[in-house]
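Q: below are the sequence and a predicted model for it; my questions follow.
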Amino acid sequence: MRPLPTLLALSLAAAFGGFAATALRDSLQNPTQAAVPVATPAVAALPAAVGSTPMPSLAPMLARVTPAVVSVHTKQRVSVSPFGNDPVFRRMFPELSQERINESLGSGVIVDAVNGYVLTNHHVIEGADSVSVTLADGRTLPAAFVGSDPDTDIAVMQIKTDGLSALPLADSSALQVGDFVVAVGNPFGIGQTVTSGIVSAVGRSGLRGLGFQDFIQTDASINPGNSGGALVNLNGELVGINTASFNPRGSMAGNIGLSFAIPTSLARSVMQQLVTTGEVRRGTLGLESQDVTAQLARGLGLDEPRGALVTRVFAGSAAAAAGLKPGDVVVSANGQRVDDRGSLRNFEGLQAIGSTVTLDVLREGKPLQLKATLREQPRALAGLELDPRLDGATFAELPERLRQSGASGVLVEAVAKGSRAAGSGLRAGDVVVAASAGGFADLPGFRASFTQAPAQLVLRVIRGNRPGELLMR
């Protein structure tokens, strides 16, 4: 059995969580001394005007924008042992462990001045014990957690004070490649910083380890600490939440013009659900699929190896109601190209419950168009609902960032102490990739594998990148 693929196949310099600015501080305090003085060539200053026309400036727009962009400070208490992560010695010598407070920095955007709602990235505040926000005017305020969605990397906080400025949310679907945009945030903790560029691409997806994706790509620099900050248009309207920059050499190699932001159309939808219910509910087709390989394409009579091949349609699902069948190949959804099962799943994850989608399908090589109304995707499942031998365990979908890295299966979210599942050795954090009836990709597939109760229930699990099997008694 192969272990879970490592998530570090690509370095996504997004400041996921936070960062230490020690190296930057040291370099500022100890600048390199040049051995030989170098003459600096004179540079002519730009004129204030050309004829009677003033030189263009972003300053008036930024005067309205920057008060709404905040710095986010998080603190997290962690226990540090001289034995590292060795579970045996940590249990034997707990008194040697010491508590340490990790601090990190990020950015956020005030989007509702009346209620004090602040948008940021989930990875900025993930695991934090306390969060505070520093406004552009220098005031530092405690922030209350409203809700977050790891799969889209959106989080909502709330601050309470007077005199807040908020950014209006633009229609990000109107963005076009070539539009000018400006990024505002707190890179490396040095203070509020503005960078500019253009929209390099829209609807970008397929980046490993980043959950559901519909990114705006820009060449405006988004460095560590900028995560959660604002991407605005020239009208000073919010078009995206800065989230990541891509650099194969890591963040210290500098910006290379590949930065990504979550569009406001997605952020607005997630925020509304988090503010209203505290959680995000998603629609699903209710099917399993696989990539179309060159060999499968030949066998199916397809012109090219592209699309998501339907391998299973769950009873009572949106896919079943729409008439999808195993063997169908989904090649586009709502006009968006579907290259593989990952892109189909990504499309599903960005749709609301009850939305109707149009699927372009190839059935026995012939084109077919079907409409499906998405139904709710279950968030978690109690083991007792599946089999008495799983009593005490709760199963949940894998975080989407793991799926984007090639993982499949379900996550053991919790195991009650002294329960039947615990007695068989199941632990919280295990990833179940197969059961007695065979493998499965997600929670609906896991549920479907218990249509008939197996005489002997064996779970294949991955624990800490190590595979194994558990006999559930």
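A: That came in fine, so what should we check first?
Q: hey, let's count contacts and neighbours off CA atoms from now on
A: Will do.
Q: buried sites along the helix or strand where residue 470 lies?
A: According to DSSP states H and E, residue 470 maps onto strand 466-472. Buried residues in strand 466-472, counted by 16 or more other CA atoms under 10 Å: 467, 472.
Q: packing partners of that strand?
A: strand 457-463 (3 or more CA pairs under 8 Å, 6 or more residues apart in numbering; DSSP states H and E).
Q: what packs against the strand it packs on?
A: Checking 3+ CA pairs under 8 Å, 6+ apart, strand 457-463 ends up next to strand 431-435, strand 466-472.
Q: now these in a markdown table, with distance to residue 192?
A: Listed next are these as a markdown table, based on distance: least, CA to CA, whole Å:
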| stretch | distance to residue 192 |
| --- | --- |
| strand 431-435 | 41 |
| strand 466-472 | 43 |
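Q: nearest to residue 179, out of these?
A: Among those, strand 431-435 comes nearest to residue 179, with 43.0 Å by CA to CA.
Q: how far does that closest one sit from its chain's centre?
A: How far strand 431-435 lies from its chain's middle: 23 Å, per CA atoms, centre = their mean, to the nearest Å.
Q: packing partners for that strand?
A: Packing partners of strand 431-435 (3+ CA pairs under 8 Å, 6+ apart): strand 410-415, strand 457-463.
Q: make sure residue 255 is indeed in a strand.
A: No: under DSSP: H, G, I helix; E, B strand; the rest coil, residue 255 sits outside any strand and is assigned coil.
Q: next up, a second structure to put side by side with the first:
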Amino acid sequence: MFVGTHSRLHYSSLSSRRPLRALLFGGVASLGLAVAPGLAGAQSPIQAPTAENGHSGNNITAQVQREPAIALPSLSPLVERVAPAVVNISARLNDDSSEAADQPADEGGSQFDDMLRRFFENRGMPRPNHQAMALGSGFIVDPDGYIVTNNHVVSHSDKITVIFKDNSRHPAKVIGRDEKSDLALLKIDTKEKLPFVTWGDSDNVKVGDWVVADGNAFGLGGTVTAGIVSALGRNINEGPYDDFIQIDAPINRGNSGGPTFNLSGEVIGINTAIYSPSGGSVGIGFAIPSATAKGVIEQLKAGGHVTRGWLGVAIQGITPTIARSLGLNPDQPEGALVASVTPDSPAAKAGIKQGDVIVSAGGHPIKAVHDLPRLVANTPVGQKLELKVLRNGKDTTVTAEVVQMPQNLEQVASDQSESPEASTTSLGLQLAAIDARSRQQYRIPKEVEGVVVTKVANDSPAAVLGLQPGDVIQSVDQQPVKGPEQAASALKQASGKGTILLLLNRHGASQFVGLSVTPGVGGGNPG
């Protein structure tokens, strides 16, 4: 499971974002043994076994390691340089915060909390009575006292304290928070210039690069670990702009908001979450890339909030089945499939249509569905964006002007019609026209047209795909359907291809799905 890694005293420290999978948010401290030659403090080279030193001449390792051994350097010069800019953060939870109460009571302290309890109980001493606190990490990015951390560390607090390496404490105020990126900017008042660190370029980071991190693991104070970049562009389904750097350095509760450094001492990531079945580090940690964080922090510093670009399309990924239905390569489907277009939006004005596949935006290829929202969000408001689109097997290009993302993207719901039914026996669907009763029963928005699914047979192709009563089939192979008999006929005809592309609407949200069927099997019996 995913867990936020900021540490809480007596209470769980799961992410303040939706608890979809327990995501330990907090401090991800990353530090590994770098093998870059030439750094200070190198230890003696490790010798490979050879025939000369008494080992078998047939030793495979000896045969492979003919190159001179590489020394393992000390990272202490780097750590000494950047550590003064890394801080601990203590945030007192406000009374109306439900986060601590909503989480299992044994998550926060874990083994460390159990150890403290045993320490006091074994001596007949009462445990200290602490208020609920969130403990995290942060780092100074400006000598005037601006500090970066995770939003989930401070979002439910009424008092924030920043603790420096010398244990001096300073009250901090929130300059701005951004829930979508899980970033926050704090400020402390200071008369002297503070040590600070600079941003690196996460776009130049490669898998296998060494990284170093410092954070407040389990509230113990500055803890440095090391590791390598395990993967890039990770999506952990925690937000629309997920683009995490995955690192293998040990990261734990309390590290949230702490920096991940490259070997030049530049911040290339902000440690945010770990994957953990137990709550402790298993070597799978996630950091927000500096390329994302830098722009967010600059906006928070300038105005206290973040403005993002918006086109007005709902998109989805392309599965192999959907790719076959669209005539695309199912082995390597790329692009973002447009599930719906908001009326009067920039996308609608540019001519984007439902069923289009956006393959590039602003000259950047859209390899995966998450590429597009990140790119659009980071595009300045007012800038025109050239979109390359695949429509009905043909390439076309449109230009849309990016506007500011609306504060509330609302869905409309409510009511109308008569109700004949039809069934498709091979697919396992019972279909009906949409009337006032079904709109109310299934919460079908008044602007949604098509046929409603009233029954799904067990173990049928439709059931395997996840269709359920209340789903609205709006089109079959990109042809709109108006009534159940028309839909049943279209499904029967399309089933001869082996794959059917359906446009479904569930609770007001449209999405394409690819349905695999056995060619030649009857498609349905109107009834």
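A: That came through fine. Here the structure is a predicted model, which is why all the values come from computation and not from measurement.
Q: residue 356 of structure 1: which of the helices and strands packed on strand 457-463 of structure 1 is closest?
A: For residue 356 of structure 1, the closest of these is strand 431-435, at 30.8 Å, according to CA to CA.
Q: after that closest one comes which helix or strand?
A: Using DSSP H and E, the first helix or strand after strand 431-435 of structure 1 is strand 438-439.
Q: which of the helices and strands packed on strand 431-435 of structure 1 is buried the deepest?
A: strand 410-415 (a mean of 22; mean count of other CA atoms under 10 Å).
Q: where in structure 2 does it fall?
A: Under the alignment (TM-score structural alignment), strand 410-415 of structure 1 falls on nothing in structure 2.
Q: adding distance to residue 236 of structure 1, write the helices and strands packed on strand 431-435 of structure 1 out as CSV.
A: Formatted as CSV, those follow (distance: least, CA to CA, whole Å):
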stretch, distance to residue 236 of structure 1
strand 410-415, 42
strand 457-463, 47
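Q: strands of the stretch 51-200 of structure 1, residue ranges please.
A: 53-54, 69-80, 98-112, 117-120, 130-134, 140-142, 144-149, 154-158, 180-185, 193-204 (DSSP state E, counting those that start in this stretch).
Q: which among the helices and strands packed on strand 457-463 of structure 1 is found nearest to residue 149 of structure 1?
A: Proximity to residue 149 of structure 1 (CA to CA) singles out strand 431-435 among those, at 20.3 Å.
Q: picking that back up, so how far is the strand holding residue 470 of structure 1 off the chain centroid?
A: Its chain's C-alpha centre and that of strand 466-472 of structure 1 lie 29 Å apart, by CA atoms, centre = their mean.
Q: angle of it against strand 457-463?
A: Orientation of strand 466-472 of structure 1 against strand 457-463 (axes from the mean of the first three to the mean of the last three CA atoms, to 10 degrees) gives an angle of 150 degrees.
Q: and the strands in the stretch 201-350 of structure 2?
A: Secondary structure of the stretch 201-350 of structure 2 (DSSP E, counting those that start in this stretch): strands located at 210-216, 222-234, 244-247, 259-261, 267-275, 285-289, 309-310, 313-316, 336-341.
Q: aligned partner of residue 364 of structure 2 in structure 1?
A: By TM-score structural alignment, residue 364 of structure 2 lines up with residue 335 in structure 1.
Q: ditto for residue 186 of structure 2
A: Matched by TM-score structural alignment, residue 186 of structure 2 corresponds to residue 157 in structure 1.
Q: which residues does its match contact?
A: Contacts for residue 157 of structure 1 (CA atoms under 8 Å, 6 or more residues apart in numbering) come out as 117, 118, 119, 120, 143, 144, 145, 146, 147.
Q: and the gap between the first one and residue 135 of structure 1?
A: Counting by CA to CA, to the nearest Å, the separation of residue 117 of structure 1 from residue 135 of structure 1 is 13 Å.
Q: please say which of these two ends up with more neighbours.
A: When residue 117 of structure 1 and residue 135 are compared for neighbours, residue 117 comes out ahead with 24 against 21, by other CA atoms under 10 Å.
Q: corresponding residue for that one in structure 2?
A: Looks like residue 117 of structure 1 aligns to residue 146 there (TM-score structural alignment).
Q: its match touches residue 189, doesn't it?
A: No: taking contacts as CA atoms under 8 Å, residue 146 of structure 2 lies outside contact range of residue 189: 9.2 Å.
Q: how many residues are close by the aligned residue in structure 2 for residue 190 of structure 1?
A: Using TM-score structural alignment as the criterion, residue 190 of structure 1 maps onto residue 220 of structure 2. Neighbourhood size, residue 220 of structure 2 [other CA under 10 Å]: 13.
Q: which residue packs closest to the equivalent of residue 287 of structure 2 over in structure 1, ignoring adjacent ones?
A: Under the alignment defined by TM-score structural alignment, residue 287 of structure 2 corresponds to residue 261 in structure 1. Spatial nearest neighbour of residue 261 of structure 1, chain neighbours left out: residue 242 (4.2 Å); criterion: CA to CA, 6 or more residues apart in numbering.
Q: what's the burial count for the equivalent of the one you found over in structure 2?
A: In structure 2, the residue paired with residue 242 of structure 1 is residue 271, using TM-score structural alignment. Look at residue 271 of structure 2: counted by other CA under 10 Å, it has 38 neighbours.
Q: and if you look at the one 3 residues further on?
A: For residue 274 of structure 2, the count of nearby residues is 35 (other CA under 10 Å).
Q: which residues touch the closest residue to it other than its chain neighbours?
A: Spatial nearest neighbour of residue 274 of structure 2, chain neighbours left out: residue 285 (4.2 Å); criterion: CA to CA, 6+ apart. By CA under 8 Å, 6+ apart, residue 285 of structure 2 lies in contact with 28, 246, 247, 248, 249, 250, 251, 271, 272, 273, 274, 275.
Q: which one (most neighbours) among those?
A: Among the contacts of residue 285 of structure 2, the one with the most neighbours (other CA under 10 Å) is residue 28, at 44 neighbours.
Q: in structure 1, what stretch matches the strand or helix carrying residue 63 of structure 2?
A: Secondary structure assigned from DSSP H and E places residue 63 of structure 2 in helix 60-64. Aligned using TM-score structural alignment, helix 60-64 of structure 2 spans no residues in structure 1.
Q: so how far is that helix off the chain centroid?
A: Chain-centre distance of helix 60-64 of structure 2: 42 Å, with CA atoms, centre = their mean.
Q: name the helices or strands packed onto that helix?
A: Checking 3+ CA pairs under 8 Å, 6+ apart, helix 60-64 of structure 2 ends up next to no helix or strand.
Q: please identify the buried residues of it?
A: Using 16+ other CA under 10 Å as the test for burial, helix 60-64 of structure 2 gives residue 62.
Q: just stretch 392-402 of structure 2 next, same as before
A: 399, 400, 401, 402.
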